[in-house]
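Enquirer: sharing a sequence plus its predicted fold:
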Amino acid sequence: MTPLISVIIPTYHRPELLRKCLDALAMQTLSPEQFEILVVDDGDQPQTALAVRKAMQETGLAIRYLAQPERRGPAAARNRGWRVAIGALIAFTDDDCVPDPNWLSAGLAGFNGGSSVLTGQLTMPLPENPTAHERTTALLEKAEFMTANLFCRRSVLEEVGGFDEAFDSPWREDRELQFKLLRIGVPITPWPTALIVHPMRPAPWYASLRDERKSRYDALLYRKHPDLFRQRIPTYSTLVRRHYLTVSAAMVSVMAALAGQGTMVSAGVTCWLLLTIMLVVDQLSGQRLSWKAMGHALVVGIATPFLAVYWRLYGAVKYRALYL
């Protein structure tokens, strides 16, 4: 029997999480004969291949394992998956997600109602004492378009060419697909009955600093779709201005010190210090205070403006976009 739906899961070095996702798919109320699963391993990792084989043996699911010869990012992995899929309907999720038992049945009902693209509901339960990074990550629940819970007709993906593989890290590749769909007039239907839980994964205290590099892809998305970017992507303009002002104050202080201008040094340091304290306070908001938490917040508060400005300028230069 030809499957109706093909589920595409990109993965990278997370076999334990992937197995939880596959186990959840084994619990689907939709008959197993009606769907297939394609796992695209962007890390070509033996442990991931083993996890897939065990899942096939223990659940009886129809799973195909595809190893990428080199790491190219989730956009390329998803493209490879849907292009070799059998189903006329494509469902996307991620290896760290846990689909509800009715997820595929709900998606199929949406297609039967005439939709071409469906975006399901994502929930991200927060821990009791969330960090600033966790609170920011949980905003994904409110995203209007996400590949962690997305259904598309294969014909629509073929029409727009799938994902843009220039987005070779997990950031903005989903919104770029959304913008291409909007440009050709494909309706995107919210479908809250298609539910996926995205557990909050433990992250190191410096995770927000590491994630600043993702912002370079904002410049690429802006260059490709400037009008839709301005309409639909939050700019956080106040925070961005604070970052630029913080970096500028630090630079003024250094240059004034080299020029022997004591008054300018004092003014620059005072401005930098006040802005940095604001960032540190933001980092500590809602957390239990401890020396470790305060130390981490201090490092993040000092480093964030410099990294944020660097990666925004890097993206603007690399992608030749006037996005500052």
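Expert: Nice, thanks for sending it over.
Enquirer: make it CA atoms for all contacts and neighbour counts henceforth
Expert: OK.
Enquirer: my read: Leu89 touches Leu4, true?
Expert: Yes - with contact defined as CA atoms under 8 Å, Leu89 and Leu4 form a contacting pair (6.2 Å).
Enquirer: quick one, strands of this protein?
Expert: Taking DSSP state E as the test, the strands found in the chain are 5-11, 35-41, 63-67, 89-92, 98-99, 117-123, 150-153, 188-197.
Enquirer: can I get these in CSV including distance to Ala49?
Expert: What follows is the strands of the chain, written out as CSV (distance: least, CA to CA, whole Å):
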stretch, distance to Ala49
strand 5-11, 11
strand 35-41, 8
strand 63-67, 7
strand 89-92, 19
strand 98-99, 19
strand 117-123, 27
strand 150-153, 24
strand 188-197, 24
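Enquirer: of those strands, which is nearest Lys142?
Expert: For these, the distance to Lys142 is smallest for strand 117-123, at 8.1 Å, taking CA to CA.
Enquirer: that closest one: which residues count as buried?
Expert: Buried residues in strand 117-123, counted by 16 or more other CA atoms under 10 Å: Val117, Leu118, Thr119, Gly120, Gln121, Leu122, Thr123.
Enquirer: just want the angle from that strand to strand 188-197.
Expert: 30 degrees (axes from the mean of the first three to the mean of the last three CA atoms, to 10 degrees).
Enquirer: give me the contact list for strand 117-123.
Expert: Under the contact criterion CA atoms under 8 Å, 6 or more residues apart in numbering, strand 117-123 has outside partners 107, 110, 140-141, 144-146, 148-153, 186-198.
Enquirer: and if you look at stretch 180-195?
Expert: So stretch 180-195 is in contact with 99-100, 102-107, 110, 115-123, 144, 149, 160, going by CA under 8 Å, 6+ apart.
Enquirer: one more: stretch 308-319?
Expert: If you take CA under 8 Å, 6+ apart as the criterion, stretch 308-319 is touched by 212-220, 223, 243-244, 247, 321-324.
Enquirer: tell me which of the residues you listed fall in helices.
Expert: Using DSSP state H, Arg216, Tyr217, Asp218, Ala219, Leu220, Arg223, His243, Tyr244, Val247 are the members of those that sit in helices.
Enquirer: out of those residues, which is nearest to Gly43?
Expert: When the ones in helices among the contacts of stretch 308-319 are compared against Gly43 (criterion: CA to CA), the nearest one is Tyr217, at 21.6 Å.
Enquirer: next, the one to line up against it:
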Amino acid sequence: MSVPTISVIMPTHNRRDVLLRTLDLYRNQTLASAQYEIIVSDDGSTDGSEAAVTDFATQCAFALIYSRLADNAGPSVARNRAMMLARGSILVFVGDDIFPERDFLEQHLVWHREVYPDERAGVLGRVEWSEELGSTPLMRWLETEGTQFAYGRMVHGQVLDYGCLYTCNVSVKRAFLERTGERFCEELRFCEDSEWGLRLAQWGFELRYNAQARAKHFHPVSLSSSLSRMVALGRSTEALAKVSPTNFRRMINADRYEHRPLLAKMLSILLHPLAGRFLYRPLAAFCERRLAADRIFAICHASYFYRGLASKRLWHNDKAAG
């Protein structure tokens, strides 16, 4: 059996139907099927994903490896397990709801082999919302300027900050990971990608943006689901603060407020959970499908993030956060 050049790392949890749709799109890649493998790392699914993927594997030309964790341990554990099984020299990290364009893998390969062959070079591809979901002002903000992605501020070929290491569409050379020994922190369920990116950057990792490595994100989102995610993100940062104080301080903009107590106090008032619930959320709900209200979306999401942060007492314990 030939050794593939690319290993696609795809964690999943209880999303059998969309997972099968995603896998089906990899049948039509412009790369020869022998050049890539897909490793589905099942994070303890209970929806029949195992049987569905096992059956799919008998019908596709590319190598499809299925690995299942006994319990839901989080995406970091799932990715680390898949990395242990990978045979390719290039690891492409994707989500189970990321629909690749036909030349998706070829774009990653060409940039690693021909454009930026240095071992330390990685590639971030472009992700847009699937047309099937429609597009709202809120979704466009989340994609281009918001709390989820920042593609609106990127330029093709640009070197990106480690915070832009989005594991829905990013690739890294396996030799670099083997030399550095860096894996995802298994204590983290949120922010694990940027925390990993920070450690890689300390080894000289350079993340380049390839706007042509395109994929569609099939993940319905609403204001309610997006704000719930922000609360969960805020609560999860207790683990991040312990694992990576630098990354935590960056997330809460600590350096901006550390020596400006008045500004920090104003921030704590502006982002108070009551303001988020009774002022910003109604405004954001009004704008969600009507207006491109980026500033309203931004302050509303920030308020809900700090609600989760305050529930863990991190907001009040860190003076820099106000």
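Expert: In hand now; what should we look at? Treat the numbers as computed from the prediction; the structure is a model and nothing was measured.
Enquirer: closest one to Asp164 of structure 1 out of the ones in helices among the contacts of stretch 308-319 of structure 1, please.
Expert: Leu220 (10.6 Å).
Enquirer: residues near the closest one, how many?
Expert: Number of residues near Leu220 of structure 1 (other CA atoms under 10 Å) recorded here: 22.
Enquirer: ok, now Arg175 of structure 1?
Expert: As a burial measure, Arg175 of structure 1 scores 21 neighbours (other CA under 10 Å).
Enquirer: can you pull the contacts of the alignment partner in structure 2 of it?
Expert: Counting by TM-score structural alignment, Arg175 of structure 1 lines up with Ser194 in structure 2. Ser194 of structure 2 sits next to Tyr162, Gly163, Cys164, Leu165, Tyr166, Asn247 when contact means CA under 8 Å, 6+ apart.
Enquirer: look up how far Asn169 of structure 2 lies from the closest residue to Met83 of structure 2 other than its chain neighbours.
Expert: Closest residue to Met83 of structure 2 apart from its sequence neighbours, by CA to CA, 6 or more residues apart in numbering: Ile9 at 7.2 Å. Between Ile9 of structure 2 and Asn169 of structure 2 the computed distance is 10 Å (CA to CA, to the nearest Å).
Enquirer: shared neighbours, these two?
Expert: Common neighbours of Ile9 of structure 2 and Asn169 are listed as Val92, Phe93, Val94 (criterion: CA under 8 Å, 6+ apart).
Enquirer: dump the residues you listed to CSV, plus neighbour count.
Expert: Shown next, in CSV, are the shared contacts of Ile9 and Asn169 of structure 2 (neighbours: other CA atoms under 10 Å):
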residue, neighbour count
Val92, 26
Phe93, 22
Val94, 20
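Enquirer: OK, contacts around Phe248 of structure 2?
Expert: Each residue near Phe248 of structure 2 by CA under 8 Å, 6+ apart is listed here: Thr237, Leu240, Ala241.
Enquirer: how about the first one, what does it touch?
Expert: Neighbouring residues of Thr237 of structure 2 by CA under 8 Å, 6+ apart: Phe190, Phe248, Leu309.
Enquirer: again, but for Gly262 of structure 1
Expert: Ala256.
Enquirer: circling back to that earlier point, wait, which of the buried residues of strand 117-123 of structure 1 is closest to Asn79 of structure 1?
Expert: Looking across these and measuring by CA to CA, the closest to Asn79 of structure 1 is Val117, at 16.2 Å.
Enquirer: in space, what's closest to the closest one - neighbours in sequence excluded?
Expert: Nearest non-adjacent residue to Val117 of structure 1 (CA to CA, 6+ apart): Cys152, at 4.5 Å.
Enquirer: burial count for the one you found?
Expert: For Cys152 of structure 1, the neighbour count with other CA under 10 Å is 22.
Enquirer: what's the match for it in structure 2?
Expert: Checking TM-score structural alignment: Cys152 of structure 1 goes with Val172.
Enquirer: distance check, its match against Leu64 of structure 2.
Expert: From Val172 of structure 2 to Leu64 of structure 2 the distance is 20 Å (CA to CA).
Enquirer: same question for Pro261 of structure 2.
Expert: Pro261 of structure 2 is 55 Å from Leu64 of structure 2, by CA to CA.
Enquirer: quick one, which of these two is more surrounded?
Expert: Applying other CA under 10 Å to Pro261 of structure 2 and Leu64 shows that Leu64 carries more neighbours, namely 20 against 14.
Enquirer: how much space between the more buried one and Ser194 of structure 2?
Expert: Taking CA to CA, one finds Leu64 of structure 2 at 28 Å from Ser194 of structure 2.
Enquirer: returning to what we had before: shouldn't the residue nearest to Val117 of structure 1 be in contact with Ala91?
Expert: Yes - look at Cys152 of structure 1 against Ala91 with CA under 8 Å: they come within range, at 6.5 Å.
Enquirer: what subset of the contacts of strand 117-123 of structure 1 is buried?
Expert: Buried among the contacts of strand 117-123 of structure 1 by 16+ other CA under 10 Å: 107, 110, 140-141, 145-146, 148-153, 188-191, 193-198.
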